[in-house]
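In: sequence and predicted model, in that order:
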Amino acid sequence: MTAVGDLDRKPAEAVRIAVSHAGDAALALAEIKRQLVTARPSFILLFVPNPLQPDDVARALRKSMPDTVVFGCTTAGQITPRGYEDDALLAIAFQRRHFRVASILFEPISPVSIADVVSQTERLVAQFRPTPGRERLALVFADGLSKQEDILMAALEVGLKDIPVFGGSAGDGLRFERTEVLRNGEFHSNAALLLLLETDLAFSGLGFDHFQPTDKRMVVTRAVPEERLVLEINGSPAAEEYARLVEVPVSELSPTIFAENPVLVRNRNLYHVRAIQQIQGKHGLTFLSAIDDGLLLTLGRGKEIIRTLDAGLAVRDKDEAPDFILGFDCYLRKLEIERKGLDGEASEQFRQHRVIGFNTYGEQHLGVHVNQTFVGVAFFRPKGVAPL
């Protein structure tokens, strides 16, 4: 076991962090509990690596922390105080003196009942009365294979009104078989978890990618929107046309190719990534965001990813660096970074900027579901607490 103090030489003031690399859920939770023995959490976020089975984690959690409020999800990788990892059980204990939380589970979310999501969210907001001098924000964790995040986020935006919301879609390594969210000691698939937080910390939302549009355009000419499946692009089989545009044989299409050659959708003057998940059948392409007939797509080209990462994370509050950044980073970004041999540099950026979080199957940023994007919340030390 590696002690957290060895990982995080300058510990955050508002959270406590615990990490275990044990391959057994009971041993991993026992290590987490020991590392958090001095914490006084309002709640804990638990990000589960692919090697651990959610059912085993749930059983161990009920035995080791029966009286602790724990939320979380399965992941496609973790961002610990070391940076990128794949086999780390990561726990973030939000200190009681700085945070208050309320939660709701939407289940099932496929299909989403917009009216139910709006009404339940409005009820939660009304019951979670604000404290003077404190601010509220929301976090959302959704089943990353539900294909419902776009509609869910639109409904949450209505229900939350002026409360900002950030989050990530649960992952499953690179298996794409089953993703789950955690609430009250139980994991749930086909579900989404909404956390309403109140804090005395100042915070700032982050959202950035590293792509710019090219002059290569595509029109979706045949799609199955409810499955996020594109069958034809520019009147040709989707996989063949995409491969032609990125100038590789269809046989070489892979998650890495998709990561480095995303398609973009323009919204006014901004471009959002519509990431490709995988080939479906012989010629179809499954996407990680909403897709429809007639949608105009633009092939994207990457900018220098480490430089944009550093610039995007360099947020300040009156020249003060964040106490910590809770980060939701797309797994496709991690794939590209690893293929280019830049994972060490990216991890160093995360360490310098105090980022902790997980790799997602999609990101939620201020009411919009996006892909291949880093989304986060930077929390700053409460006033009167001297920086380390």
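Out: On my side now, so go ahead. Numbers count the residues shown, from 1 in each chain.

In: alpha carbons only for contacts and neighbour counts from here, please
Out: OK.

In: what sits against the residue nearest the centre of the chain?
Out: With distances taken as CA atoms, centre = their mean, residue 168 lies nearest the centre of the chain, 2.6 Å away. Residues near residue 168 by CA atoms under 8 Å, 6 or more residues apart in numbering: 140-142, 328-329, 360-364.

In: what is the burial count for the residue lying closest to it once chain neighbours are set aside?
Out: In this structure, residue 168 finds its nearest non-sequential neighbour in residue 363, 4.3 Å apart by CA to CA, 6 or more residues apart in numbering. Counted with other CA atoms under 10 Å, residues neighbouring residue 363 total 31.

In: and the gap between residue 363 and residue 39?
Out: With distances taken as CA to CA, to the nearest Å, residue 363 is found 29 Å from residue 39.

In: and the comparison structure, right after this:
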Amino acid sequence: MNNAEVIRRHYSLSHDPEVVADELYEGLYQEQTECVIFFCSVEYDLPALAEALTRRFGDTMLIGCTTAGEITPLGTCKGSITGFSLPKAHFAVEAALIENLHHFSFSDTNTLLQQVMQNFNQKAFVPVQGHSFAFSLLDGLSIREELVLKSLNDSLGEIPLVGGSAGDDLFFKDTQVFYGDRFYRNAAVIILVNTDCPFVVYSTHHLTPQDNKLVVTAADAEARVVHELNAEPAALEYSQVVGVPIEDLCINTFALNPIGVKLHDEFHVRSLQKVNDDFSLSFFCAIDEGVVLSTCKRGNIVEHLRKTLEGLKKQVGQPQLVIACECIFRQLEIDQLNIRDDISAVLKDYNVIGFDAYGEQFNGRHVNQTFSGVAIGMPNG
């Protein structure tokens, strides 16, 4: 940490909750801390971790989520916890918990968000417009991202939004967010940040659409399941188009053979989750009949990442923190290409802290296979 930095970044590789709490506190504590945000592996005893962190950090605002992998000051990690602290001198933070996503209510959520915005406007110390962003963390198995994002979009106005869906190391059983003093399932946390530091929100990927088309001809939109592509059983048609035998289809092959859709001149990946017994395909995000999907060509993920981070640096100066929500499919690709060390070297150069997510949120959209987040520069003056 150099003298100009006001954000602290740290991590722990220990699995002892008390040691973790002590190490994070020693690395993140600063006088007048406004907020601590952390990302942790599901390998931890989560109730014990929550108790230890709450006891160690006292009244400090604590927010976090479980992951499918962590981005730490060491680069990419598994089985760890990482985070950062924001000081009151340069950041004002307001946060809220949205519970019971399975029975999501627009009216109740909008009422909550109106109160959050009112509190945030009172707390902000520089103009909200142009000096604020929203960061969201959602239960990655809730299948409610689109509904939550619609409410957030309606409430946030011109405040940019970015975030990620909590993971659980690809077990797809238990993803949780942390708010206050405990972890929650079936919930989301929305964090509003006002700052006098320069920042930019971003979302990017290294994929280019190709000419092969897959039209969704039968689907269950609510369950995010596609039964037919091009009027054929979905998994069989996908297998034929990408040239991968049906018996080899799995999450690793999905990561290397992505498909997506063009919306408003932008290409958005629609990540596949699994092949079902009836040869239908489950997706990680919204999908419906009539959608025209394209196969993708993968670019050089290391060079694309470096160019992305260098571009962010040109906008905000040397970043003291880059918050990153990275789709787990990117890490699956990185591992299969055996380039984790190369990726970690780039991440360390730009002070990236974040996690591998089950989907990302960017300005009202639920996106997949992206590297999304916020780059924050040094304080002005």
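Out: Noted; the coordinates are in hand. Worth saying up front: this structure is predicted, and the values here are computed from it rather than measured.

In: superposed, what's their TM-score?
Out: The TM-score (TM-score structural alignment, normalised by the length of the second structure) is 0.94; 376 aligned residues with a CA RMSD of 1.7 Å.

In: the residue nearest to residue 168 of the first structure pairs with which position in the second structure?
Out: In the second structure, the residue matched to residue 363 of the first structure (TM-score structural alignment) is residue 360.

In: pretty sure its match is touching residue 368, no?
Out: Yes. Counting by CA atoms under 8 Å, residue 360 of the second structure does reach residue 368; the two are 6.0 Å apart.

In: tell me, what's touching these two both at once?
Out: Residues touching both residue 360 of the second structure and residue 368 (CA under 8 Å, 6+ apart) are residue 327.

In: compared with the second structure, how much does the lengthiest strand in the first structure deviate?
Out: Longest strand in the first structure by number of residues (criterion: DSSP state E): strand 211-224. Aligned to the second structure and superposed, strand 211-224 of the first structure gives a mean residue distance of 1.0 Å (mean CA distance after the TM-score superposition for the first structure).

In: list the contacts for residue 332 of the second structure?
Out: Residue 332 of the second structure is in contact with 252, 255, counting by CA under 8 Å, 6+ apart.

In: okay, buried residues for the host helix or strand of it please.
Out: Counting by DSSP states H and E, the element that carries residue 332 of the second structure is helix 328-336. By neighbour count, with 16 or more other CA atoms under 10 Å as the criterion, the buried positions of helix 328-336 of the second structure are 328-334.

In: one more: stretch 180-194 of the first structure?
Out: Neighbour counts using 16+ other CA under 10 Å place 180-194 of stretch 180-194 of the first structure among the buried residues.

In: now swap in stretch 266-277 of the first structure and tell me
Out: 271-277.

In: would you convert those into CSV that also reports secondary structure?
Out: Output for these, formatted as CSV (DSSP: H, G, I helix; E, B strand; the rest coil):
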residue, secondary structure
271, strand
272, strand
273, strand
274, strand
275, coil
276, strand
277, strand
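
In: just those residues now: which is nearest residue 149 of the first structure?
Out: Using CA to CA, residue 274 is the member of these that sits closest to residue 149 of the first structure, with 12.9 Å.

In: which residue lines up with residue 25 of the first structure in the second structure?
Out: That one, residue 25 of the first structure, aligns with residue 17 by TM-score structural alignment.

In: where in the second structure does the longest strand of the first structure fall?
Out: Residue span in the second structure matched to strand 211-224 of the first structure, by TM-score structural alignment: 207-220.

In: now for residue 326 of the second structure: which residues touch it?
Out: Residues in contact with residue 326 of the second structure (CA under 8 Å, 6+ apart) are 164, 354-357, 359-360, 369-372.

In: make it 10 Å
Out: 68-71, 163-165, 203-205, 354-360, 368-373 (CA atoms under 10 Å, 6 or more residues apart in numbering).

In: helix or strand for the closest residue to the match of residue 25 of the first structure other than its chain neighbours, which one?
Out: Using CA to CA, 6+ apart and skipping the chain neighbours, the partner closest in space to residue 17 of the second structure is residue 49 (4.8 Å). Per DSSP H and E, residue 49 of the second structure falls inside helix 46-57.

In: what's the match for the residue nearest to the centre of the first structure in the second structure?
Out: By TM-score structural alignment, residue 168 of the first structure lines up with residue 164.

In: can you tell me how far its match is from residue 367 of the second structure?
Out: Look at residue 164 of the second structure and residue 367 of the second structure: by CA to CA, they are 9 Å apart.

In: now do the shared contacts for those two.
Out: Here residue 164 of the second structure and residue 367 have 145, 327, 358-361 as joint contacts, going by CA under 10 Å, 6+ apart.

In: returning to what we had before: assign the match of residue 168 of the first structure to helix, strand or coil.
Out: When the rule is three-state DSSP, residue 164 of the second structure gets the label strand.

In: any idea how far it is from residue 277 of the second structure?
Out: Distance, residue 164 of the second structure to residue 277 of the second structure, using CA to CA: 29 Å.

In: longest helix in the first structure, please.
Out: helix 114-127 (DSSP state H).

In: that helix vs the second structure, mean deviation?
Out: Mean for helix 114-127 of the first structure is 2.2 Å (mean CA distance after the TM-score superposition for the first structure).

In: which helix or strand lies directly C-terminal to that helix?
Out: Using DSSP H and E, the helix or strand that follows helix 114-127 of the first structure towards the C-terminus is strand 135-142.

In: helices or strands up against that next one?
Out: Here strand 135-142 of the first structure touches strand 70-74, strand 99-106, helix 149-160, strand 165-169, strand 181-183, strand 192-199, strand 203-208, strand 363-365, going by 3 or more CA pairs under 10 Å, 6 or more residues apart in numbering; DSSP states H and E.

In: have a look at how far, on average, the longest one is from the second structure.
Out: Compared with the second structure after fitting, helix 149-160 of the first structure has a mean deviation of 1.1 Å; criterion: mean CA distance after the TM-score superposition for the first structure.
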